[in-house]
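1. give me a 3D structure for the following:
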Amino acid sequence: MPAAVRFVNVSRRFGQVRAVDGVTLDISEGEFFAMLGPSGSGKTTCLRLIAGFEQPNEGHIEIFGETAEGVPPYKRNVNTVFQDYALFPHMTVGENVAYGLRIKGMPKAERERKAKDALAMVKLKGFEHRRPGQLSGGQRQRVALARALVNGPKVLLLDEPLGALDLKLREQMQEELKALQEKLGITFVFVTHDQGEALSMADRVAIFNEGKIIQVGTPQDIYEKPRSRFVADFVGSSNVLSPEFAASHGGAAKWTSLRPERIGVFPPDTKPPQGHASTDGEIKMISYQGSVTRFSVECGKLRIHTEIPTDEAASFEQGDRVRLIWPKSAMVTMEDAA
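-> Sure, this is the predicted structure:
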């Protein structure tokens, strides 16, 4: 079975800037795939290459086994949902959703029926006659989604579609998007700079930086086994331990990632259990974050951050000497210190 989307050594240049630099990638049919990275990392350009809005300078792109280079957007079996929704304000919601079907010459009765079905799918049944200006941001996002889905694309491209929504609505839409993708079974390619979105929704995540893919894997792999300092720092937060520190605390003599939530905070005389490592330090900062409290602890020349449940944090104060204890298995060696 061919991949839904395949990149083979794809590059896209804008003048002297390599926005995409030698990317090779397979996205499986029916996969919810996230492209995650900071602004300017190349993820959106990759999405535009799939959509046909950009063409590669080098390399090869396939969509379900068919060559994509030179094929215009309207001839590709993909649709895009944009962050700004791109709805026509002078059209009704129903007309917006049916617009692509109208362009294809579908009879009016049939396209109206399909538009109603698509709106029902995104929980907007009965909204056909409203105007976009009468809708909330979340409702406009659903209309944009229905408009993309009504064409029956084999690949749906989502370009930071939740970026304009407030936190509560964004979390709700994350759940709805994931449920919708599982129900439809089509390939979703989702671009975001929000690691929480990528980890909560995607089957696999590609981490981008400076036009290259740094690491691809399941959300669990990306978070638990970062291969580089960039991934460890960008996805969540991490303590990056030097080879010397890691080796002296039961790890390998390599650059090592240690997640804050794996580190416990204890009185200085606490004995570490079997299979655990420890280091002593002074609490320099305490940050309340709701269910967890974050500590910044100075351990010699190293500043270590740890997160513990807030109900366990009450007995510690800034300036206290403490012992940090963690399982040796929580230290993950990295291939690259960068």
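
2. please make it C-alpha for all contacts and neighbour counts, starting now.
-> Noted.

3. and for the residue nearest to Leu241 when sequence neighbours are not counted, the neighbour number?
-> Nearest residue to Leu241, sequence neighbours excluded (Cα to Cα, 6 or more residues apart in numbering): Thr256, at 5.0 Å. Thr256 sits with 29 neighbouring residues when counted by other Cα atoms under 10 Å.

4. distance of Thr256 relative to Phe208?
-> In this structure, Thr256 and Phe208 are 21 Å apart, going by Cα to Cα, to the nearest Å.

5. quick one: secondary structure of Glu197?
-> For Glu197, the assignment made with DSSP: H, G, I helix; E, B strand; the rest coil gives helix.

6. find the nearest non-adjacent residue to Leu145, please.
-> Among residues not flanking Leu145 along the chain, Val81 sits closest, at 6.1 Å (Cα to Cα, 6+ apart).

7. ugh, wrong one, I meant Ala118
-> Ala118 sits nearest to Ala146 (Cα to Cα, 6+ apart), 5.2 Å away.

8. before we compare anything, build this one as well:
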Amino acid sequence: MKTYNFSAGPGVMPEEVITQITQAFETNAHTHMSIIEISHRSKQFQTIITGAEKKLRELMHISDEYAVVFLQGGGSTQFEMIPLNFATKHHNIALLDSGNFAEKAAEAAKQLGNKVTILNSTKDKHYQKLPLLPDNFDATSADYLHIVTNNTIEGATFHQNNLPKTAGRLVADMSSNILAEPYNVSDFDAIFAGGQKNLGPAGVTVAIIKKSWLTEQDLTGVGPMMRYQNHIDKQSMYNTPPVFAIYALNLVLDWVIQQGGVTEMYRRNLEKAARLYAYLDQSEFYTAPVEVSARSLTNIVFTTGDLEQDKVIAKQATEAGLFNLNGHRSVGGFRASLYNAQPMSAVDALIAFLQKVEQQA
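-> Predicted coordinates:
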């Protein structure tokens, strides 16, 4: 039985990359050790990490105005590093509350003593719409505006064509749709993304930082590990980096390039999402509640309207080889994560299963 992983993270990885990783766990003829044993100071790893940065810059068209670093701690640590490094003048962060991870970023910033101004929120609409930037927003009153480009739990996305237009600094948590669709890096002053969705396994986080913005900051009182500049100066090796996760990320970037880059990933993701949404929209049994213009390409949420029934169906899906379709515990229902490595055959298998359940209902 062919099985498919619809997990929101750690998410599905390309089969070719899994094969390469499996082989690399064995002793390498040149290094005489496994990939998980090599030193981060070795020439082999230096080639890996510099190659990964070069490939990411190529795929995202990242100019030399920006630094790229590979860090530990996941996106959650970035909820603290970003305000520590950039909320240094007003200690006020503007935020569009579009979901759970926006809320978490706000709470982390508050714990550090910052003021967080929620400019707009769609929480009362169950985050099924995107919050709009108010026309009267004074960008000079805040150090930056924080957004989450793709809301992994709730399924609404700030696509490139509906990003908020601000005259101030813009920071984006791009954890769940980096490389899945094109964004202009120059529209942002900082981007970060946990690796475990579209970049590889858990353990590595990418941060893309505008250098000139960083030089404007007074970092008095900020510990050395929390300073981006220290990681930039040491080429992501201020401390021991997550060697294996970066190795795997480098292979994923190779795979994306071989497939045709972000342009091709976007084409495929549009096609996969369109096929699943088309079925859900014509169904009288399932509902995809997110406003059409904001619908995610990577995390598609839907429900029968009966959360207990949804749990039963999700269990049946697991038995049919369609794993991790349960929606997040905070919202219930279903969530099909269609990351770059998810093949169209997974979508077809899911639709066939959902049709069968609907016909039997």
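
9. can you calculate the TM-score here?
-> Laid over one another, the chains give 0.25 as their TM-score (TM-score structural alignment, normalised by the length of the first structure), with 145 aligned residues with a Cα RMSD of 7.0 Å.

10. and the residue nearest to Ala118 of the first structure, what does it touch?
-> 97, 115, 118-119, 121-122 (Cα atoms under 8 Å, 6 or more residues apart in numbering).

11. so which helix or strand takes in Met285 of the first structure?
-> strand 276-289 (DSSP states H and E).

12. beyond that strand, next helix or strand please.
-> Next along the chain after strand 276-289 of the first structure, taking DSSP H and E as the criterion, comes strand 292-299.

13. helices of the second structure, residue ranges please.
-> Here the second structure has its helices, by DSSP state H, at 15-24, 43-60, 74-86, 100-111, 211-215, 228-233, 243-259, 261-282, 307-319, 344-360.

14. in stretch 96-109 of the first structure, which residues are buried?
-> Across stretch 96-109 of the first structure, burial judged by 16 or more other Cα atoms under 10 Å covers 96-102.

15. do the same with stretch 251-269 of the second structure
-> Neighbour counts over stretch 251-269 of the second structure (16+ other Cα under 10 Å) mark 251-257, 261-266, 268-269 as buried.

16. ok, now stretch 111-121 of the second structure?
-> 114-121.

17. got the angle for the strand holding Met285 of the first structure vs strand 292-299?
-> 130 degrees (axes from the mean of the first three to the mean of the last three Cα atoms, to 10 degrees).

18. how about strand 276-289 of the first structure: buried residues?
-> Within strand 276-289 of the first structure, the residues that count as buried by 16+ other Cα under 10 Å are 277-278, 280-283, 286.

19. ok, so of those, who is nearest Asp159 of the first structure?
-> Nearest to Asp159 of the first structure out of the buried residues of strand 276-289 of the first structure is Ile286 (Cα to Cα; 36.9 Å).

20. I figured the residue nearest to Leu241 of the first structure hits Val332, correct?
-> Yes: using Cα atoms under 8 Å, Thr256 of the first structure is in contact with Val332, at 5.3 Å.

21. tell me how far Ile61 of the first structure lies from Thr192 of the first structure.
-> To Thr192 of the first structure, Ile61 of the first structure is 21 Å away according to Cα to Cα.

22. typo on my end, it should be Arg170 of the first structure
-> When Arg170 of the first structure is compared with Thr192 of the first structure (using Cα to Cα), they lie 12 Å apart.

23. okay, these two: which has more neighbours?
-> Thr192 (22 against 17).

24. can you tell me how far the more buried one is from Cys299 of the first structure?
-> Counting by Cα to Cα - Thr192 of the first structure and Cys299 of the first structure are separated by 35 Å.

25. what's the helix or strand hosting Asp311 of the first structure packed up against?
-> Asp311 of the first structure belongs to helix 310-313 when assigned by DSSP H and E. For helix 310-313 of the first structure, the packing partners by 3 or more Cα pairs under 8 Å, 6 or more residues apart in numbering; DSSP states H and E come out as strand 292-299.

26. other SSEs contacting the strand it packs on?
-> Strand 292-299 of the first structure packs on strand 276-289, strand 302-309, helix 310-313, going by 3+ Cα pairs under 8 Å, 6+ apart.

27. tabulate the ones you listed (CSV), appending distance to Gln174 of the first structure.
-> Below are these laid out as CSV (distance: least, Cα to Cα, whole Å):
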stretch, distance to Gln174 of the first structure
strand 276-289, 22
strand 302-309, 26
helix 310-313, 27
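
28. out of those, which is closest to Ser11 of the first structure?
-> Closest of these to Ser11 of the first structure is strand 302-309, at 38.3 Å (criterion: Cα to Cα).
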